[in-house]
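Chemist: Sequence below, structure please.
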Amino acid sequence: MRIPVPETILPAEQLGRVHFVGIGGAGLSAIARIMLARGIVVSGSDGVDSPTLDRLREAGATVHVGHAAEHVRGADTLVVSTAVREDNPEYVEAVRLGLRIYPRSAGLASVMAGRRVLAVAGTHGKTTTTSLLTVALQAAGADPTYAVGGELAASGTNAAEGGSDLFVAEADESDGAFLVYKPHVAVVTNVEADHLDQWGDEESYRNGFAQFVGRLDPDGLLVAVVDDPGAADLRYVASSLGRRFVGVGESELADVRAVDVVLKGTTSSFTVVDRGGVELGRVMLQIPGRHYVADALAALTVGLRLGYSFELLKAGLESFTGTRRRMERKGDAGGVRVYDSYAHHPAEIAGDLVAARSVAGEGRLIVAFQPHLVSRTRIFGEDMGRALGAADEVVVLDVYLAREDPDPEVTGRLVADAVPLPADRVAFVPGLEEAAAELVRRARPGDLVVTLGAGNVTEVAPRVLALLEGQDA
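Modeler: Reported below is the predicted structural model:
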């Protein structure tokens, strides 16, 4: 459901008691955590219990499992997830009571009020880049507030209140949320058509990023990864608006470059060269993949342009151990390594499989993929299948339904049929249990198993490990 953004968004401290509908999601839980840290009374509800809800309760929130009208009584403001439908009893009751109702984007804007916002946008890589920027600034002594779309592996949380005026935020374009924020620094990792169920067509989607650049402060800065044509084109938008621009990447067009990139096992390393050919030093990341090099370089550049030390920023980047569900190592059993990642767009799948191939070494790469959203699968299903062809064995699950109704014409079979591998190396299975069993049947010692997708495919990895451990027993 799309909740209109009000013309005036009040600072969080003026919202009274705030109730979150869908508080267990990455976006709303981050906002709730920051509000709790500021002493704001927070309540919320979600469809199922989770560790996220437990942590919010520990932080002081009143959290309900299940939705009911009585949960919103006594609240002054409702913040609503995009996944919530119009017949949700809490939303219906809030409308009846005449409560202030904010979409997620307005809720985040309310906690940004009065801060210098560093907003990270892009089709892919937002969560990792936001996380890298956060840890780099923390290492440099900046102590920013942050709100990320995934949990930092080191801290186990997706948000925290900091002691400085900096606010690092993941700026989501999927529903136009990033057009609500007013950043001091904007980062764009890439621009490649996605979320066309919301934007309508590729041109509108790309225009959304141009509008995002237009939201920058008059003295603001845009940092864009110019290896990506869509992000590189934003140079001209920034120039026309009189905004400062720094291009980063491996391209010779970049103002800050990564050169001598080396991908080895679970690490990625590169040398940083600033304008004028000034070599700043070498960075060794604990995460594998060329796309993560670009993410780290963008984060580093923001820190440098804010005046922080290269050596301190580098130390933060090198300490980064990843974000949950971004090429996250889940464990080993039976000589098989198991990773889990959030990749759900063809370009993300391709990038993660390049990284996974480096991790796999001499072993084979066995992948389970769960398509996310009917609309995305309808548009990009065949491209997803082709990207999965970089693996040695592929298991495709059915489409994970989120905020859309099922379509019998659009299933995981569409993806599986497009995988360019021999038929005996591709399987289509409907559910999680079947996927785990199929992965275990195919894997052998030395192999790398990776589960991919934005839905509940993340639950497959622990099942695979349990089955493999059972074989060892």
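Chemist: Please make it C-alpha for all contacts and neighbour counts, starting now.
Modeler: OK.
Chemist: What are the boundaries of the helices in the stretch 151-300 of the chain?
Modeler: Using DSSP state H, counting those that start in this stretch, the helices found in the stretch 151-300 of the chain span residues 196-199, 202-214, 229-232, 234-241, 290-305.
Chemist: how about this one, so we can line them up?
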Amino acid sequence: MNINKKNRIHIVGIGGIGMSGIAEILHGMGYKVQGSDISKNKNVERLSKKKIKIYLSHHKKNIDQADIIIHSSAIDAKNPEIKEAMKLKIPVLSRSSILSQLIKLKKTIAISGSHGKTTTTTMISSLMTDYNLSPTVINGGIINEFGTNTRLGNGEWIIVEADESDGTFLKLDPNISVVTNIDKEHLDYYGSYSELKKSFKKFISNIPFYGFAVVCLDNPPLKSLVETIKNTNVVTYGTDKKSNIRAFNIRYKKEKTYFDVQINKKNKKNIIKNFCIPMTGKYNVLNALAAISIFVELDLSLLKAKKSLKNFKGVNRRLTLVGSYNAVKLIDDYAHHPTEIENLLSGLKNAYSKSQITVIFQPHRYSRLIPLIKEFSKSFINSDKVFVSNVYSANEKKPNDFDLSRVIKLIAKNSNTNCVHLQNLDIIKNEIKKSKSNDIYIFLGAGNITEWPYQILKDLNEN
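Modeler: As a prediction, the model looks like this:
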């Protein structure tokens, strides 16, 4: 449907990271935007500063002046604003529907994958912005360089993070698709791992003949999937020797990672040495390779890409240094899946081999923790100590037979680490006081754990 700029758009759940981005882009394009959410957060505060009206409740009166309703997949049909809109026959659109309309206005790069898509989206956005291409960006995390998760550019490209969690990424029709990896995530929606892989195959294949897909060969499921795809221009990257864009000679030095890149395409063969990213971990090298692959395929300067990556400012909640107390580092990270945790801790261990690494882990959702309990139990192998908090349920009901102590015992056994239940944050404060210089405390999870290191650091500095 076409949306007239005289229409008032009401966004239900406007404080979410995805919906706040849509609100900011529509507002920047000149549309009348308002919205509602149940509480104030940083996204709400950011939008309020742009004079976007926000109701801090969900109530049918909020949509009195609305002509169109947009909602995320987290908002169900029982929401009073959705119910009132249906009653009044006000058009109701999903976030994916409005996003699919927005990307038709420009050439599109859509980035998906079980892990790393937010960082990869940010890297591509940062490189193309530095190249003065002025892309429009809609991301799933706060881009430190922008101070927001979106940017309305005047160039011909739009770069979007494509959410695979509910299948809506298949509604997008990008010119360039990027897939970082495939893992056993969101099986509650897909029903099976095979269905998840089929959806990714459709996403990779769903590009025009003049477009291309960028995929990582280091991920075995993705590598196998690529071999079954015909009639699609696929550019591969990774440390795998068969990759079109390959990283090798990877070196870790504290907060920085260095690597060389080999370009191995039919009409393009080259080696460029000493790329540098101000981040730890092989997984971040792979994220950078995805961005480099796009530059190679679009014939953009790799020397400029190299300079941009060296100065990359990162994404909020991705290895974010909250601060230090007596030279003990407190770090915040969004990692909440076994693969993410294992990759992150491996990177930290490579960078800080002489430091003790203590993990504070808040499990996110019973529906993720229970099916992957074996994988979670092995993912803390590069930690020295792990504190496990109660599960952040995200409104899921706790199963009657769930036993957190079993999870803790399995982590201790299978990761060969000291693992205990976190009773309260005072325990962490006391641990930090006893720690040595350069020791690391990293807070992992997708729930409200992100608030904890800030509170702990504040309390420590005040006492």
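Chemist: hmm, back to that, what's the most buried one of the helices of the stretch 151-300 of the first structure?
Modeler: Of all those, helix 290-305 has the most neighbours on average by mean count of other Cα atoms under 10 Å, namely a mean of 23.
Chemist: so where in the second structure does that one end up aligned?
Modeler: Helix 290-305 of the first structure corresponds to residues 282-297 in the second structure, going by TM-score structural alignment.
Chemist: Distance from that stretch to the middle of the chain?
Modeler: On the basis of Cα atoms, centre = their mean, to the nearest Å, stretch 282-297 of the second structure sits 16 Å off its chain's mean C-alpha point.
Chemist: Residue 37 of the first structure pairs with which position in the second structure?
Modeler: So, by TM-score structural alignment, residue 37 of the first structure is matched to residue 28.
Chemist: And the nearest residue to residue 107 of the second structure once chain neighbours are set aside, how far from residue 173 of the second structure?
Modeler: Computed as Cα to Cα, 6 or more residues apart in numbering, the closest residue to residue 107 of the second structure that is not its neighbour in sequence is residue 157, at 4.7 Å. As judged by Cα to Cα, to the nearest Å, residue 157 of the second structure and residue 173 of the second structure stand 13 Å apart.
Chemist: how about the match of residue 37 of the first structure, what does it touch?
Modeler: residue 152 (Cα atoms under 8 Å, 6 or more residues apart in numbering).
Chemist: repeat for residue 276 of the second structure
Modeler: 256, 257, 258, 259, 306, 309, 310.
Chemist: Go again with 7 Å.
Modeler: 256, 257, 258, 259, 309, 310 (Cα atoms under 7 Å, 6 or more residues apart in numbering).
Chemist: Nearest residue to residue 407 of the first structure in space, please, no chain neighbours.
Modeler: Residue 407 of the first structure's closest residue in space is residue 374 (Cα to Cα, 6+ apart), at 6.9 Å.
Chemist: How about residue 454 of the first structure?
Modeler: In space, and not counting its chain neighbours, residue 454 of the first structure is closest to residue 342: 5.0 Å by Cα to Cα, 6+ apart.
Chemist: Now do the contacts for the residue nearest to residue 107 of the second structure.
Modeler: 106, 107, 108, 135, 136.
Chemist: The residues you listed in strands, which ones?
Modeler: 107, 108, 136 (DSSP state E).
Chemist: count of residues packed around the alignment partner in the first structure of the first one?
Modeler: This means residue 107 of the second structure. Matched by TM-score structural alignment, residue 107 of the second structure corresponds to residue 116 in the first structure. Counted by other Cα atoms under 10 Å, the residues lying close to residue 116 of the first structure total 18.
Chemist: hang on, isn't residue 116 of the first structure packed against residue 184?
Modeler: Yes - with contact defined as Cα atoms under 7 Å, residue 116 of the first structure and residue 184 form a contacting pair (5.7 Å).
Chemist: ok, back up a step: give the aligned equivalent of the residue nearest to residue 407 of the first structure in the second structure.
Modeler: By TM-score structural alignment, residue 374 of the first structure lines up with residue 366.
Chemist: just residue 79 of the first structure next, same as before
Modeler: Per TM-score structural alignment, residue 79 of the first structure is aligned with residue 70.
Chemist: likewise residue 453 of the first structure?
Modeler: Matched by TM-score structural alignment, residue 453 of the first structure corresponds to residue 445 in the second structure.
Chemist: List the residues that contact its match.
Modeler: 333, 334, 335, 336, 361, 362, 363, 364.
Chemist: can you check residue 414 of the second structure too?
Modeler: Counting by Cα under 7 Å, 6+ apart, residue 414 of the second structure has contacts 377, 378.
Chemist: next one: residue 178 of the first structure
Modeler: Listed by Cα under 7 Å, 6+ apart, the contact set of residue 178 of the first structure reads 171, 172, 212.
Chemist: distance of the first one from residue 19 of the first structure?
Modeler: Using Cα to Cα, one obtains 22 Å as the distance from residue 171 of the first structure to residue 19 of the first structure.
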